[in-house]
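**Student:** give the three-dimensional model of this entry:
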Amino acid sequence: MKERNELGQYLKARRARITPAQAGLIEGTGYRRVPGLRREEVAALAGLSADYYARLEQGRERHPSTSVLKALARVLQLNPDAQRYLFALASPDAAGRLARPAGREVGPNLLALLDDWSAHPAIVTDHCMNVVAANALGAALYVGHPHADNLARLLFIDDTSHTFFRDWETVAASTVAALRAAASHRLGDTELRSLVGELTVHSKEFTRHWQQAEVHEKTSGTLLLRHPQVGDLDLTYETLRPSASPDLLVKIYRPQPESSTRDRLAILGSLTASPRPGHRSSGSGRPLSGTEERAAEPPSGG
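**Tutor:** Coordinates of the predicted model:
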């Protein structure tokens, strides 16, 4: 989605998240028209004139210096991912430098490694959360969903997502924050902008989370699913970025200790291990397409 004055919008959204108390200010008894800090408060805390900061938010000043950005990052209490996003928005050549074609080719060694992790679901996604490769269990996690090829669309557009993701709100917040983090690497990417625009049109919940302006890469965490074939899965995941393919992310899932997930993954693996004749397996590190996924589902109760 192409936004006008992205830097100003981001600054405004972030100052709305910081209360005077969090900023170390003594709150007065008067009425405050804004939920967070006022423009003049941000300016004073960052050592800027109120007029200059107003011009930043209004888009009349788009290229602040490094020292100004560092001061604003401190006042707005931005984490490292959010700081990188701020600097990308403010860099005069960021869009051109970061809008290179996305690399989606998964090398044969990585594909073989995915299959070696046969006991653990593993997937590879690109900057738009397209699933570009998966081992058999990784593909089986999302099998049957219309948008299994894109985790953001699955989350915000699929009708089944609120049932499938048992911790939907947590996953939604982290997914939107991860999309903003991806934008800090690829600010001018038209595919990423298009995805954000599509999700904004189709999902009020996505818009609500996008307006929070959180920025975090998904490095590790938990995922609680209600799989239609094997029931509840309690998973942890770790995300790796291959040095040979920095635009891709490898996500490996493991069952949480003291849960029945390990046994349920074994059952899921047995259901997907031997596809019926005439259907392609999800092995060799390749995910099934949406049509093939539905065809590969075993009969209910099978």
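**Student:** only C-alpha atoms from now on, for both contacts and neighbour counts.
**Tutor:** Noted.
**Student:** tell me the contacts of L154?
**Tutor:** L154 is in contact with H145, P146, H147, A148, S161, counting by CA atoms under 8 Å, 6 or more residues apart in numbering.
**Student:** burial count for K204?
**Tutor:** Each residue near K204 was counted by other CA atoms under 10 Å, and the total is 12.
**Student:** give the other helices and strands that the longest strand along the chain contacts.
**Tutor:** In the chain, ranked by residue count with DSSP state E as the criterion, the top strand is strand 231-240. With contacts taken as 3 or more CA pairs under 8 Å, 6 or more residues apart in numbering; DSSP states H and E, strand 231-240 sits against strand 220-227, strand 249-255, helix 261-272.
**Student:** circling back: filter the contacts of L154 down to the ones in strands?
**Tutor:** Per DSSP E, the subset of those in strands is empty.
**Student:** which one (most neighbours) among those?
**Tutor:** A148 (24 neighbours).
**Student:** distance of the nearest residue to that one once chain neighbours are set aside from V215?
**Tutor:** Nearest in space to A148, with sequence neighbours left out and distances taken as CA to CA, 6 or more residues apart in numbering, is Y142 at 5.5 Å. Distance, Y142 to V215, using CA to CA, to the nearest Å: 25 Å.
**Student:** so for V131, which of the helices and strands packed on strand 231-240 sits nearest?
**Tutor:** strand 249-255 (9.7 Å; CA to CA).
**Student:** and the closest one with helix 261-272, angle?
**Tutor:** 110 degrees (axes from the mean of the first three to the mean of the last three CA atoms, to 10 degrees).
**Student:** next, the structure of the following sequence, for comparison with the previous one:
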Amino acid sequence: MTVPAVNQDLATDEGLRARRGAASRPSDVRLQSRSSELGDFLRSRRDRLTPEAAGVISYGRRRVPGLRREELAQLAGVSITYLTRLEQGQSRNASDAVLAGLARALRLDDDERAHLHALAHAEPTLRSRPVRPETPRPGAVQLVRAIAEGPTLLLGRFNDVLAWNPLAHGLVAGHLDPDAPADRGARPNLIRMLFLDPHTRALYRDWESEAALAVASLRYVAAEFPDDVRIAHLVGEISTDSPDFARMWARHSVRLCTSGTKLLHHPSVGDLDLDYEVLHLPQGDGQRLLTFTAPRGSASEAGLRLLHAA
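**Tutor:** Model (predicted):
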């Protein structure tokens, strides 16, 4: 696979067909500029929003499922010429006022608004330059190992596993070598495993929802680190091997995952409903702790105790 250049993002031919409503099939990978990524995101949100939801009175037969470009321009208070340039990737550095108008008109939620600003102002920064394998901080690794009662992982910005405690290893990847995170060249990656590893896919009782959330989270994080070429490699690899990933990536959904519940079916202890929390480390380099807990006295807590004793 061709190595993509820094400050570029990746889409698949399959993804382009999916956005046009055509039959999906994994195909060759091609690169898009950051401004083109912004245009794709705007078009995907415009296609999603119905005239009724936007408060637009529609006349005659419509050829598009969502808003027409001129309708969005009017709602956002921008010229159709400027909106066309944004959607075609011909204009960069849109003002905050323009972005606010577009976000309001498109009914974007908080995560989508943050993603829109990240795409529109994707300038190189110190925190977005590293392209080498990430190095976990020793103190963070010690913290993970010191937590004995709950499954805990240290993740890199794009979900590489940098460290895990024994309970986390047994929970999410008991079929892998416990020392796998120490291999900088072949660390487990939770996104790759979710789509390409049958053991991981079988772990989730609602795989489709879990996978969609993981892809939306990856898109959100990718916009935060626009100069890290590893995201292009990761997306290209998984898109080529997984039509499901290519389909979900083409939706341009974004979500900042901080907490929630995961519904698992562990091969040794059965069903587990585990609450998770994502704790971002203060250095702002994308590394974070992922912790799992179960309500006290619940069947899931008993399941974790069984897993801990195994």
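**Student:** any idea what the TM-score is?
**Tutor:** After superposition, the two chains reach a TM-score (TM-score structural alignment, normalised by the length of the first structure) of 0.82; 269 aligned residues with a CA RMSD of 2.2 Å.
**Student:** from T50 of the second structure, how far out is the residue of the second structure positioned farthest from its centre?
**Tutor:** Here the second structure reaches farthest from its C-alpha mean at G60, the gap being 38.0 Å by CA atoms, centre = their mean. To T50 of the second structure, G60 of the second structure is 15 Å away according to CA to CA.
**Student:** what do you get for R63 of the second structure?
**Tutor:** 12 Å.
**Student:** now the counterpart of A120 of the second structure in the first structure: closest residue in space, sequence neighbours ignored.
**Tutor:** Counting by TM-score structural alignment, A120 of the second structure lines up with A90 in the first structure. Spatially, and ignoring its direct neighbours in sequence, A90 of the first structure is nearest to H63 (5.4 Å; CA to CA, 6+ apart).
**Student:** on that earlier part again, I figured the residue nearest to A148 of the first structure hits D158, correct?
**Tutor:** No: under the criterion of CA atoms under 8 Å, Y142 of the first structure is not in contact with D158, lying 11.7 Å apart.
**Student:** which of these two has more neighbours?
**Tutor:** Counted by other CA under 10 Å, Y142 of the first structure and D158 do not tie: Y142 has more neighbours, with 23 against 16.
**Student:** which residues touch the closest residue to I26 of the first structure other than its chain neighbours?
**Tutor:** Take I26 of the first structure and drop its neighbours on the chain: the residue closest to it by CA to CA, 6+ apart is P20, 6.8 Å away. Taking CA under 8 Å, 6+ apart, we find P20 of the first structure in contact with I26, E27, G36, L37.
**Student:** can you check R74 of the first structure too?
**Tutor:** A46.
**Student:** which residue in the second structure aligns with it?
**Tutor:** With TM-score structural alignment as the criterion, R74 of the first structure lines up with R104 in the second structure.
**Student:** and if you look at K204 of the first structure?
**Tutor:** Aligned partner of K204 of the first structure by TM-score structural alignment: P243.
**Student:** mean deviation, the longest helix seen in the second structure versus the first structure?
**Tutor:** Across the second structure, the longest stretch assigned as helix under DSSP state H is helix 207-224. With mean CA distance after the TM-score superposition for the first structure, helix 207-224 of the second structure departs from the first structure by a mean of 1.0 Å once superposed.
**Student:** contacting residues for the alignment partner in the second structure of D232 of the first structure?
**Tutor:** Correspondence of D232 of the first structure to the second structure, assessed by TM-score structural alignment: D271. For D271 of the second structure, the contacting residues are L263, L264, H265, S300, by CA under 8 Å, 6+ apart.
**Student:** closest to A114 of the second structure among those?
**Tutor:** Using CA to CA, the contacts of D271 of the second structure come closest to A114 of the second structure at L263, 27.9 Å.
**Student:** report the separation between the nearest residue to the closest one once chain neighbours are set aside and H265 of the second structure.
**Tutor:** Leaving aside its sequence neighbours, L263 of the second structure sits nearest to D273 (CA to CA, 6+ apart; 4.9 Å). Going from D273 of the second structure to H265 of the second structure by CA to CA gives 9 Å.
**Student:** anything in contact with each of those two?
**Tutor:** Overlap of the contact sets of D273 of the second structure and H265 (by CA under 8 Å, 6+ apart) is empty.
**Student:** who has more neighbours out of the two?
**Tutor:** Between D273 of the second structure and H265, counted using other CA under 10 Å, the more crowded position is D273 (20 against 17).
**Student:** what sits against that one?
**Tutor:** T261, K262, L263, L264, A294, S300 are the contacts of D273 of the second structure under CA under 8 Å, 6+ apart.
**Student:** tell me which of the residues you listed is nearest to R230 of the second structure?
**Tutor:** K262 (26.9 Å).
**Student:** what is the equivalent residue in the first structure for the closest one?
**Tutor:** Using TM-score structural alignment, K262 of the second structure sits opposite L223 in the first structure.
**Student:** quick one, what contacts the nearest residue to its match once chain neighbours are set aside?
**Tutor:** Distances taken as CA to CA, 6+ apart put L235 closest to L223 of the first structure, at 5.1 Å, once the chain neighbours are dropped. The contact partners of L235 of the first structure, by CA under 8 Å, 6+ apart, come to T222, L223, L224, Y253, R254, P255, Q256, T261.
**Student:** could you redo those as TSV and give each row neighbour count and distance to S245 of the first structure?
**Tutor:** As requested, the contacts of L235 of the first structure are exported to TSV (neighbours: other CA atoms under 10 Å; distance: CA to CA, whole Å):
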residue	neighbour count	distance to S245 of the first structure
T222	17	25
L223	20	25
L224	17	28
Y253	23	20
R254	20	23
P255	22	27
Q256	17	29
T261	19	31
